Each structure stands twice: as structure tokens, then as C-alpha cells.
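**Q** Please work out how this folds:
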Amino acid sequence: LYDKSKVTDLIKEKDGYTATINNKYTIKTNKVIMACHYPFLVPDNLYFAKIYQSKSYTIAFKTDLKLKANYLSLDKPYYYLRTYDDNTLLIGGSDHYTGINIDIEECYNTLAAKVYKLDKHAKITHKWSREDCIVIDSLPYVGEYSKKHKNIILVTGFQKWGFTNSHVAAQNVLKILLNEKHNNLYKTSRCTLIRSPKNTCRMVLHSIDGLLISKLLLKKANIENIMIGSGKAIREGTKTILVYRESEDKFIYLENKCTHMGCSLIWNDIEKVWESKCHGSIFDPYGRVIQGPANQDLYKI
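**A** Model (predicted):
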């Protein structure tokens, strides 16, 4: 068992697959279990059109408030409350599509206000965000990656219910490997796009915005107006570029093109990262990939 072994490429051979690790080493295998955050083989089986990433926020509080259970609201967007230990309360929610312009501080403030109604003396200790993969019909994918890649077993799309869905997925994966009868409810070949037309349309529009519209709408800007420690996507002639201001006289220039599928990126000034507008890839200010589906750094200019 090896950790810190990032798979950067997966090539099908006559007798199986060759996985490239950290752009340096290779591993040969007959079967692959792709239990990942987001499938990174493109464009096979159109997963980029069936899975989207939802961003949500969590705040930890120190409080004397005691909850008797875990709670999930019926509000839209929903939020949840649960305890972590004797005096730590967690609240999470404020979900939205990744890669959109939104007031992140307001997302946190909305959640915090709900806790202060219960305990006005509660104190914030930590705040963080996360992204979760969601299949547009709200069921996970567990099964053959595609007709072309039957020996790759895909496991993804837990829709924020990882503890529950991972147990079901593990049982299904074992049965698939042993050629035993398994639950087809989560099969990857189901007609996801037809079953959820509303979500499909919303996702298509979101992708069109990231691939085309947002780039067309970008305007020229004076980079001197960018604050130190901040970034901005701007137009430079016929192209759009990403600019990060490291110091008073040092700027970092990157292509405004996610290495996953070429989507536009936006600057997240709270977390100091670049985020893809389509599929949720995250890069640090210098273009180094932090989270997939992209597995290569942004190109420098």
C-alpha cells in the first residue's frame, strides 16, 4: 500500500492497463478500481456531462450547547447541525455550483447566524469549504467505467453521503470483482441524462458559461489595480489570461484554460485559489493543481 502516489495517466494496453504515477513511475495491472473524487479519463462515457461538483461550507464552534441528535434541515439550500465532541458544534451547508461568483463570506455568515440563534456566546474556531461530486440523478456510480473500459470499476458521486454510500459501493465492487450478482441500481450505463432533464439543462448551461460565455465577456483590466495576494482573469488582446499579484512588482501569468477540459477559471479571494467554472478543479495561485478532475498544472505564460 503506497500513499502520495498520484495517478496522472491511465493507458489501456492489450493485456490490461498501465498507470503513470506522479508523472514518473508506471504500474501494470489487469483491473483498476477508480474510487476517486471525480473521474479523470476524458471524454469517455460523457461523465463530464453527468457529474457536477457542489461546494459547501462548514463552521466549527466552541459551545456549551448539547444536541441530542444530528439534524438536517428541509430548507433550500439545506444545512445540518451535529456535534463533534463534548463542546464542539459543526454546522454546514450554503451549497452552490462550483466556479461561480458568489460572496463566500456571506455563505459563512448565513450559517453562523443560525448557530448564534441557539447560543449567542458560541465562538468560531475553524471554517472550511469542500467540494462533493453529484450525479445529476442523485445516485452514485458504481460499476464498469464504460464499454471500452470494462476492467475499470468506477466509484464516484456519493452526493455528500460518503459514510453510507461507501459501504454500499464497497460491497458492490467486491461482487463485481468476483463476478457475483450485484445491485444494478448504481450501474454507470443507466440513462442519467434522460431521467433528470431539469438538472441536465442546468448543468449544460453551466458548462457553456465556463467554456465559452465567461471568456467572451471578460474585459481588459489594468493589472496594477490587482491587490497584492489576489488574482483576476482578464482579456489580453484576443486571449484571456489569469494574473496573480505576488508582490508590488511581481505578477504570475497563466493560461485561462483548465487542464481538464479547457474551461475558464475564476479567482477565489477567500481561499486564494483558482477554481474551474465547469467541473470544480482547483489550482493554487501559481497554477499547481490542488484538486481534480484536472491532474496537470495550469500552463504558464
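**Q** Could you use CA atoms for every contact and neighbour count after this?
**A** OK.
**Q** Doesn't residue 131 lie inside a strand?
**A** Yes - according to DSSP: H, G, I helix; E, B strand; the rest coil, residue 131 belongs to a strand.
**Q** In this structure it contacts residue 52, no?
**A** No - in this structure residue 131 lies outside contact range of residue 52 using CA atoms under 8 Å: 9.7 Å.
**Q** if I look at these two, which residues touch both of them?
**A** When contacts are counted by CA atoms under 8 Å, 6 or more residues apart in numbering, residue 131 and residue 52 are jointly contacted by residue 280.
**Q** quick one: which of those two has more around it?
**A** residue 52 (26 against 22; other CA atoms under 10 Å).
**Q** Next, the contact list for that one, please.
**A** For residue 52, the contact set (CA under 8 Å, 6+ apart) comprises 97, 133-136, 203, 278-280.
**Q** host element of it?
**A** Residue 52 belongs to strand 51-62 when assigned by DSSP states H and E.
**Q** Let me know the next secondary structure element after that strand.
**A** On the C-terminal side of strand 51-62, the closest following helix or strand by DSSP H and E is strand 71-72.
**Q** Can you name the residues in contact with that following strand?
**A** Under CA under 8 Å, 6+ apart, the answer for strand 71-72 is 78-82.
**Q** Quick one: name whatever helix or strand follows that strand.
**A** Taking DSSP H and E, what comes next after strand 71-72 is strand 79-85.
**Q** what separates the helix or strand following that following strand from the chain centre, distance-wise?
**A** Sequence-wise, the next helix or strand downstream of strand 79-85 (DSSP H and E) is strand 88-97. Distance, stretch centre to chain centre, for strand 88-97: 16 Å (CA atoms, centre = their mean, to the nearest Å).
**Q** ok, residues contacting stretch 195-214?
**A** By CA under 8 Å, 6+ apart, the residues outside stretch 195-214 that reach it are 49-50, 52, 136-137, 193, 262-265, 276-278.
**Q** no no, stretch 18-34
**A** So stretch 18-34 is contacted by 5-12, 15-17, 151-155 (CA under 8 Å, 6+ apart).
**Q** Now the second one, please; I'll put the structures next to each other:
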Amino acid sequence: MNTFQSDTKSLWRDLEMDSFPALSENMNADVTVIGSGITGITAAYSLVKQGYKVVMIEAGRLIEGTTGHTTAKITSQHGVNYDYFIDTFGEDNAKRYYEANEEALKFIESVIKEHNISCDFSRQDAYIYSTTDKGDETLQKEAKAYETLGIDGGLTDSIPLPFPVTSALKMNGQAHFHPVKYLLPLVAYLKENNTPIFENTRAVDIIKGEQPKVLTESGHSVTSKYVVMATHYPFKDFERGFFARQHIERSYSIAVKTTDIPEGMYINAEEPKRSIRYTMNEDGEKLLIIGGEGHPTGQHENPLESYNTLYSYAEEHFGVSDVPYRWSSQDIMTLDMMPYIGPVNDKDTNIFMATGFAKWGMTNGTAASLIISDLISGNENRYADLFTPDRFHPGEDTKNALKENATVGKEFFKGKFNRKDAELDELGRGEGALVQADKEKAGAYKDLDGNLNLVKPTCTHMGCDLAWNNAERSWDCPCHGSRFEPDGSVIEGPATKPLEKLDD
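**A** Okay, the predicted model is just below:
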């Protein structure tokens, strides 16, 4: 069995990229876009094409968040969801969800053709497969939902995987691509059209008004008519309780060299989830991407083991000669599994959010950018009401909210006990743990040179105690998913402030 150590590296991020300066002055624009994943870049691109003056700011580097750590399937087959959507939202709304994602796929393909983008785009059929009787029953129900909604696909007896399955549900004509290669030409388009882009510029607040002002960590600001929060997790809640209306998961991917690489895209109906697709490396060699092992952020005692589990699965079913890439990602699920896209509330209609893509951000994120672009430009969009953050479904939302907040409460109070994971002098190089330092609980990390970092292991968002992530060498919040570097700097929100450093 392969035993992974650090470090992780995303296949999609393994290429040369331009860097951009940090914001160093106050600016004005028509639209401020916060975030540079597929949602933020596509929104900026769409708005600039319509003549809007856009400023785009990014807390870290461009495309280094979830978009840079995805499995990059462009599909409307989002696991087993259409039977549930019909029950929860009705047939018309379930069909509109499908159509919104299909339009997003077509938009991506049209942009690729318009700009002659080489990004390994390939039309592929997508499959959900089962290996159990229970999974078969689930796929039978989902197949009926496909038929009801007129989805192009259905049950099939033929599936090109090298292991037996008991049933499979096919969706025709989906696609996959290289997301960074797709987005970099859009960034180039923004540059050519004099769109200011700033990296290492973390937004920390939004001041509401007719001209909302985005405040950044450095003290500089951008004032504009509209603001788009394309930050994956909204860092500003606007008293809407979004933190209680969604939950966060991490999942893992490996790209392996193997001789048995099938066409198509796959995900299973059962748990644990396994996502399968192929891609190409820079030498034109096929690699097989296998993803899965999802868990709530900060609630896995040994995240590094997730990679080993995926490796064992790949070795058992395909055979593995090498694992050149492995990476992990963070995803957000809303209470009803439908994204929140649109104005943050009915009063601040010039501030928009897009979140909760439930691991399917290539199409949902693109759909979000098109919806928000239409809302800003005053064009009608037939999907806007479907995804509105104002929606609430009393039965399902209340049940899921109680469950999610019970989990958050459990994690909050569990961390307040005076526990430790290791003795400070036991830490090896590259290791982190909760320790006692001068009678105080501390988050300790010893880097590869033997230098020690001590931080207060309490999330700066809402005070939950953090857990060490040995797969990514980060401090992760089990309550709302914020993540921090060993030195305390913020990796992912909703937190905007770094951890307090302690004397070592």
C-alpha cells in the first residue's frame, strides 16, 4: 500500500500563471467582483463584455481555491438529486435546475469556441453506477425522475468500467475539461479590456448603500454600484444566518497512471462516494482521476489517510504505476441542496452572493455568474427565482437546520475541553497538534526546518476550536469550515482575521 506524506499538488495548478499586484489604493468601479474562481472570473468576463467597468479582487492567488482543486466535470448529473428535487421543489423547478446547468455547459463550450481555447474540453457521457440492491432501487427512482423531466439519458446495461456493477444511469452528452486552462484566456480577456485584477487582497467587510464599499485587509477599498461575492463561502452574512443554512465538506482526489482508463465520467450511488474520470497531462499522457472520501471539514482525525484509501481503491480496480498528483477541495451544501444565487436580501439588491454548489461548481458556478450578470444588467433570467437566497422550505429546511446546528454546537463545546493531542516535545518535523504550552492550549506546528509555530487554536469567525489537518498542514474549523495556515494566516473563509500568535 502506498503511504502518502506531504505535499499535495493539484494537476490543474501545475502550470505557469501570471501574478497580479495587491490593491494599493482606493478605487471606484461599476462592479466589484470578490473571488477569482469560475464564478468570479465568468461574472467579470460577462459584465466586461457588456461594457461594465469591473474590479476583481482575490484573497490569495487566482484560481487557487475550489476551482483549482476540482474534478472538473461539466455536467448536469449531480449524483442522485432529481428525484429529491421533484419531491422538494416540484417538477417545474427540478427541470429548471437541469436546464440551468445544461445552459451553463453550452455557455462554456461557446466561450471555448469563441476564443479558440485549448483546455482539453471533451464531450463525455456521465454515469451513476450501483453495486448494491439499495443502490439499484435508488437509481430506479432517479431514472423515473429523468423520464418525468425529459432528461437526455436513462438506465443502461452497458458501462465501460473494469469492474462489475449492478445497474447504471446514464446522462448523455456531458463534458470535462482543464478548468485553469479554460479560465486563463478569460483572465487575459479581462486584462486586454483594462480590468484591474488584484491578488493577495482579502475583502474583510462590505459597507452597504447605494454605492457599496468593499473594505480590504490592507485598509484600501473599492466602491462600486454593485458587488458580487464569489468567495465560495460568503464572508459577510448580512444578518441572514447563512452560517446556519449550509455545511462544509472536504473531499480528496488523486491522479494516477494506469493502463486501464475508460472513457466517460462516473460516480457511484452509494457511500463512500467514488468519482472517476480521465484527463491528459502536459505530455499528452492519460491520467485517471479518482475522487471521494468526503467528510465535514475539521471532523476527521486523520485526513491524510483519505489519500491512502483512494490509492487502495485505484490499485484494486485499475492498477497503479504512479501517483503524480493529489489534492483536496472544500465544498458547500445548502440545507435543500440548491445553490444560493442572487441578492443577499430584498433590501440590498445591489450586493450579490453565489454559494452552495454542492461539489458541482463547474456548471452551477457558471450558471450563477450568468444569473448575476443578467440581474445587474437588468435582463430577465428565468432561473433567478429558483436559486434566490430568500427561499425557505419549512419542513425540510427546519429539519436540516436543526441537524446542522446540533452538529455545530457539539463541535463548539467539544473543543472547549482542555484537551491535547500530543506533547510539545514529541512533535516531529512537518507535524502539527494541539498541545499545552505554558498551561495554555496551543496549536503547534514544527516546520521541515525545525522551526516552531504556536497559535491560539480558536477560529476568528465564531470562536470554535480548530483541528489539525495533516493532509494539508492547516488548522481547520469544524463549525463553519474556515482554514488557516500553520502561522495563523487565513486560507479559506468565512473567517477574515488571522489566528492569534503565541510565544514559543
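**Q** Send over the TM-score of the superposed chains.
**A** The TM-score (TM-score structural alignment, normalised by the length of structure 1) is 0.89; 301 aligned residues with a CA RMSD of 2.5 Å.
**Q** who wins for neighbours among the contacts of stretch 18-34 of structure 1?
**A** The most crowded member of those, judged by other CA under 10 Å, is residue 155 (28 neighbours).
**Q** Would you check how far apart the residue mapped onto that residue from structure 2 and residue 144 of structure 2 are?
**A** Matched by TM-score structural alignment, residue 155 of structure 1 corresponds to residue 354 in structure 2. Computed as CA to CA, to the nearest Å, the residue 354 of structure 2 to residue 144 of structure 2 distance reads 30 Å.
**Q** do residue 453 of structure 2 as well
**A** 55 Å.
**Q** Kindly report the same for residue 156 of structure 2.
**A** Plainly put, residue 156 of structure 2 is 13 Å away from residue 144 of structure 2 if you go by CA to CA.
**Q** Looking at these two, which is more packed in?
**A** The residue with more neighbours, out of residue 156 of structure 2 and residue 144, is residue 144; 16 against 12, by other CA under 10 Å.
**Q** show me where the stretch 101-250 of structure 1 has helices.
**A** Remark: helices assigned in the stretch 101-250 of structure 1 by DSSP state H, counting those that start in this stretch are 104-118, 162-177, 192-195, 197-208, 214-217.
**Q** relative orientation of the first one and strand 88-97 in degrees?
**A** Direction vectors for helix 104-118 of structure 1 and strand 88-97, defined by axes from the mean of the first three to the mean of the last three CA atoms, to 10 degrees, enclose an angle of 140 degrees.
**Q** Mind reading off the mean deviation between helix 104-118 of structure 1 and structure 2?
**A** Taking mean CA distance after the TM-score superposition for structure 1, the mean distance separating helix 104-118 of structure 1 from the aligned residues in structure 2 is 2.4 Å.
**Q** Count the residues that sit near residue 148 of structure 2.
**A** That count, for residue 148 of structure 2 with other CA under 10 Å as the rule, works out to 14.
**Q** Can you give me the neighbour number for the counterpart of residue 227 of structure 2 in structure 1?
**A** Here residue 227 of structure 2 is matched to residue 32 in structure 1, going by TM-score structural alignment. For residue 32 of structure 1, the neighbour count with other CA under 10 Å is 20.
**Q** One more: the one 4 residues further on?
**A** Other residues within reach of residue 36 of structure 1, judged by other CA under 10 Å, total 14.
**Q** And for residue 183 of structure 1?
**A** Residues lying near residue 183 of structure 1 (other CA under 10 Å) number 15.
**Q** Please name the residues that touch the nearest residue to it once chain neighbours are set aside.
**A** Leaving aside its chain neighbours, residue 183 of structure 1 sits nearest to residue 172 (6.8 Å; criterion: CA to CA, 6 or more residues apart in numbering). The contact partners of residue 172 of structure 1, taken as CA under 8 Å, 6+ apart, are 142-143, 182-183.
**Q** Quick check: ChimeraX command selecting the buried ones in the residues you listed.
**A** Remark: buried members of the contacts of residue 172 of structure 1, expressed as a ChimeraX selection using 16 or more other CA atoms under 10 Å:
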select :142,143
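**Q** okay if I get the contacts of residue 172 of structure 1 as TSV plus distance to residue 225 of structure 1?
**A** Formatted as TSV, those follow (distance: CA to CA, whole Å):
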residue	distance to residue 225 of structure 1
142	48
143	50
182	58
183	56
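**Q** among the contacts of residue 172 of structure 1, which are in strands?
**A** Judged by DSSP state E, strands contain the following of the contacts of residue 172 of structure 1: 142-143.
**Q** For the residue mapped onto residue 306 of structure 2 from structure 1, list the residues it contacts.
**A** Under the alignment (TM-score structural alignment), residue 306 of structure 2 pairs with residue 107 of structure 1. Each residue near residue 107 of structure 1 by CA under 8 Å, 6+ apart is listed here: 57, 94.
**Q** now do the one 3 residues further on
**A** Contacts of residue 110 of structure 1 were listed using CA under 8 Å, 6+ apart, and they are residue 94.
**Q** State the distance from it to residue 94 of structure 1.
**A** Taking CA to CA, one finds residue 110 of structure 1 at 8 Å from residue 94 of structure 1.
**Q** Over to residue 227 of structure 1?
**A** Separation of residue 227 of structure 1 from residue 94 of structure 1 (CA to CA): 27 Å.
**Q** In terms of packing, which of the two has more residues around it?
**A** The neighbour count for residue 227 of structure 1 versus residue 94, taken as other CA under 10 Å, is higher for residue 94 (22 against 14).
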